[in-house]
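Engineer: Let's see this in three dimensions:
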Amino acid sequence: MAITVLVTGADGFIGRNLIHYLASRNFKVIAASRTVSDFKHPSAVSAPLPDLATPFDWQPLLEKCDAVVHLAGIAHRFADEEQYNLVNHRATEALANAASRQGKHLVFVSSIAAQSGSFSQAELTEDDPPKPTNSYGRSKLAAEESVRAARGSFTILRPVVIYGQGEKGNFSVIHRISGLPIPLPFGALKAQRSVLSVENFSSAVVLVLTEPRARGEMFIVSDPTPLTVPDLISRRRATLVRAPWLLSVPENWMRVFFAAAGWTGLWQRIGEPLIARPTKLLALGWKPTLSDPNSDLMNAPRK
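Structural biologist: Model (predicted):
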């Protein structure tokens, strides 16, 4: 009998890819989001969600599913602490309590930001004390604590930055500039960053939905091999049949330039390290399949 999964935040980059991944693997999916979309798959049906900053009765949706993957939230926006708290923390708390009462397994998709800032000189593991550095990370950590406090069946995932069809943020920028027919000054950057393909993320979700040993646990999710910015650009340009064309401008010069331009935050995300390996998830039996950020990851249609 197919498992029915409620996926919140279904209309975002991660959600749309996950919906198609689950539906193509014999899951039945209730795709819940503020913007109702037709996913054009017989195993996926859409359902509306309100603004999660307002109270919401989860029970009618939970009665239709066996498990929940909670993606919905605020990320990469100019929001204040209260907005992050309402949407990322309190709405998750309400969902966790409702899922616990109805005996539904909840997969809460948190973020590596709940554990660390934009970079870390030490390699991160699940056992490290969490030290979020911004409102987003603090709201995700508070939501994790609420999920545990609900005393229901749960799994918490802390993915690193995710790439794939429809990607946003740093990956989208790097891929765009990699397509420019000009030399780029990033050849000397040596900082390794853990990244995650949206297909590998989706396969991790399937594992924790079906593996009883994942219940009550928290997992870092990332591709097994971290990469550098020169790696990303070189691989992207190789797909365009171009040479890497990277200039080795000293890192100190780059750091000073980014600071003078007011881009310190961007520098921390590309010039500083953040390694978080999926060792615990691999020990559970996870078998990631993709490791190239320039692969054609999914055939899900764009909006």
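
Engineer: switch to C-alpha atoms for all contacts and neighbour counts from now on
Structural biologist: Noted.

Engineer: check which helix or strand covers residue 84.
Structural biologist: Using DSSP states H and E, residue 84 sits within helix 81-84.

Engineer: brain fart, residue 16
Structural biologist: helix 13-23.

Engineer: what's the answer for residue 76, then?
Structural biologist: Using DSSP H and E, no helix or strand contains residue 76.

Engineer: what sits against it?
Structural biologist: By C-alpha atoms under 8 Å, 6 or more residues apart in numbering, the contact list for residue 76 reads residue 169.

Engineer: thinking again about what came up before, what residues does the helix holding residue 16 touch?
Structural biologist: Contacts for helix 13-23 (C-alpha under 8 Å, 6+ apart): 7-10, 28-29, 31, 39, 41, 43-44, 71, 165-168, 198-199, 202, 206, 298, 300.

Engineer: Also stretch 288-299?
Structural biologist: Contacts of stretch 288-299 (C-alpha under 8 Å, 6+ apart): 17, 163-165, 196-200, 203-204, 223-225, 232, 235-236, 239.

Engineer: do the same with stretch 112-124
Structural biologist: 128-134, 136-141, 158-160, 220, 265, 268-269, 272-277.

Engineer: In helices, which of those residues fall?
Structural biologist: Counting by DSSP state H, the contacts of stretch 112-124 place 136, 137, 138, 139, 140, 141, 265, 268, 269 in helices.

Engineer: outside of stretch 172-189, which residues touch it?
Structural biologist: Contacts for stretch 172-189 (C-alpha under 8 Å, 6+ apart): 228-230, 232-233, 236-237, 240, 245-251, 271.

Engineer: Let's compare: structure for the following, please.
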Amino acid sequence: MSGELIALTGATGFIGRHLLRSLSAQGYRVRVLLRRPVEVPEGASGAVVGDLSRPMNMSAALAGVDAIVHSAGLAHAMSGTPEDDYRSSNIEATRRLAEAAAKARIGRFVFLSSIRAQTGISAPGIVTEADQAHPTDPYGRSKLAAENALAEIGIDWVALRPVLVYGAGVKGNMATLLRLAQTPYPLPLAGLSGRRSLISVENLSAAIVTVLRHRGTLGRALAAAEPEALRLPDMIAALRSGLGRRPGLVPCPESLFGLACRLTGRSEAFARLSSDLVVRSDGLAALGWQPRLTSSEGLAALARGDAAT
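Structural biologist: As a prediction, this is how the structure comes out:
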């Protein structure tokens, strides 16, 4: 039980809520930094209200803090968001918080970035931290720019670049996939061949604890992905396994499925489903991070837990 004090942003979001519980369970005291007055989330040691885009005086908020975990930001799922909004929420807010952390002599700044800071929605071969970063959209560019800002400030920082995160309360594409798996119908998805890396929110939380505990200087970005990359049919099979059911998948030519997606305005969704994004987490593995569950096991557990609620 470390007893160290962690300042956590984004504690009311999907990932932040899990981080708050996980960090508290690991013995950390957690002070949540909130944008507006709300009830202090369960498990927090305290809360400070302030606007991260204009942190004029963060000395009180960061007093006694050993490390910052910055998970707040504008999410990629907010399609159509102007690039200026990403700049304000993901770059400038991160920069200003890091500057305040440097002034307060905080020991470590952990930034929750994204694999989109490194690559687009798909990539040939296996993506590693050694590959040059080539973000392809405003969201990814904003995350990479925030990482670069951290490198300029002169603090001990680390950016985690998670792939698609799943877990209880997940929204977006994974929530849609879970709903599909819960239907009683056969699904014409057996022919889709794109392999995707995933990470559960529990394994991501463990990765954050790993970098918090590391005593050497980090100062770099680390990919965060479970070792097992799955095809969409594998994901459905794992989810339905958690529900105690057979996969219930039937073949459909990938070209025909792609045509249906294009006709319904879901070309980007098809690009995700039919192409690869396989990521290897060499840096985290070198620090001793080991995922507790495989992606298949984690998806089965997600489906069981969702069915039980």
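
Engineer: who wins for neighbours among the ones in helices among the contacts of stretch 112-124 of the first structure?
Structural biologist: When neighbours are taken as other C-alpha atoms under 10 Å, the top entry among those is residue 140 (29 neighbours).

Engineer: Please enumerate the strands of the first structure.
Structural biologist: 4-8, 28-33, 44-48, 67-70, 105-109, 154-159, 162-163, 196-197, 217-221 (DSSP state E).

Engineer: Give me the mean distance between the second one and the second structure.
Structural biologist: On the superposed models, the aligned residues of the second structure are on average 1.3 Å from strand 28-33 of the first structure, with distances taken as mean C-alpha distance after the TM-score superposition for the first structure.

Engineer: which residues touch the equivalent of residue 227 of the second structure over in the first structure?
Structural biologist: Matched by TM-score structural alignment, residue 227 of the second structure corresponds to residue 224 in the first structure. For residue 224 of the first structure, the contact set (C-alpha under 8 Å, 6+ apart) comprises 194, 277, 278, 291.

Engineer: Surely the first one and residue 225 touch.
Structural biologist: So the one you mean is residue 194 of the first structure. Yes - at 7.0 Å, residue 194 of the first structure counts as touching residue 225 under the criterion of C-alpha atoms under 8 Å.

Engineer: list the residues that contact both of the two?
Structural biologist: residue 277.

Engineer: of the two, who's got more company?
Structural biologist: The residue with more neighbours, out of residue 194 of the first structure and residue 225, is residue 194; 23 against 16, by other C-alpha under 10 Å.

Engineer: when you align them, which residue in the first structure goes with residue 275 of the second structure?
Structural biologist: Looks like residue 275 of the second structure aligns to residue 272 there (TM-score structural alignment).

Engineer: In the first structure, which residue range corresponds to stretch 136-152 of the second structure?
Structural biologist: With TM-score structural alignment as the criterion, stretch 136-152 of the second structure aligns to 133-149.

Engineer: which residues are in contact with the matching stretch?
Structural biologist: In contact with stretch 133-149 of the first structure (C-alpha under 8 Å, 6+ apart) are residues 74-75, 80-81, 84-85, 88-90, 92-93, 96-97, 108, 110-117, 130, 132, 154, 156, 216.

Engineer: Quick one, which of those are buried?
Structural biologist: For the contacts of stretch 133-149 of the first structure, a burial check counting by 16 or more other C-alpha atoms under 10 Å picks out 74, 84-85, 88-90, 92-93, 96-97, 108, 110-117, 130, 132, 154, 156, 216.

Engineer: May I see the strands of the first structure organised as JSON lines, with distance to residue 59 of the first structure added?
Structural biologist: As requested, the strands of the first structure are exported to JSON lines (distance: least, C-alpha to C-alpha, whole Å):
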{"stretch": "strand 4-8", "distance to residue 59 of the first structure": "12"}
{"stretch": "strand 28-33", "distance to residue 59 of the first structure": "13"}
{"stretch": "strand 44-48", "distance to residue 59 of the first structure": "13"}
{"stretch": "strand 67-70", "distance to residue 59 of the first structure": "12"}
{"stretch": "strand 105-109", "distance to residue 59 of the first structure": "14"}
{"stretch": "strand 154-159", "distance to residue 59 of the first structure": "17"}
{"stretch": "strand 162-163", "distance to residue 59 of the first structure": "31"}
{"stretch": "strand 196-197", "distance to residue 59 of the first structure": "32"}
{"stretch": "strand 217-221", "distance to residue 59 of the first structure": "24"}
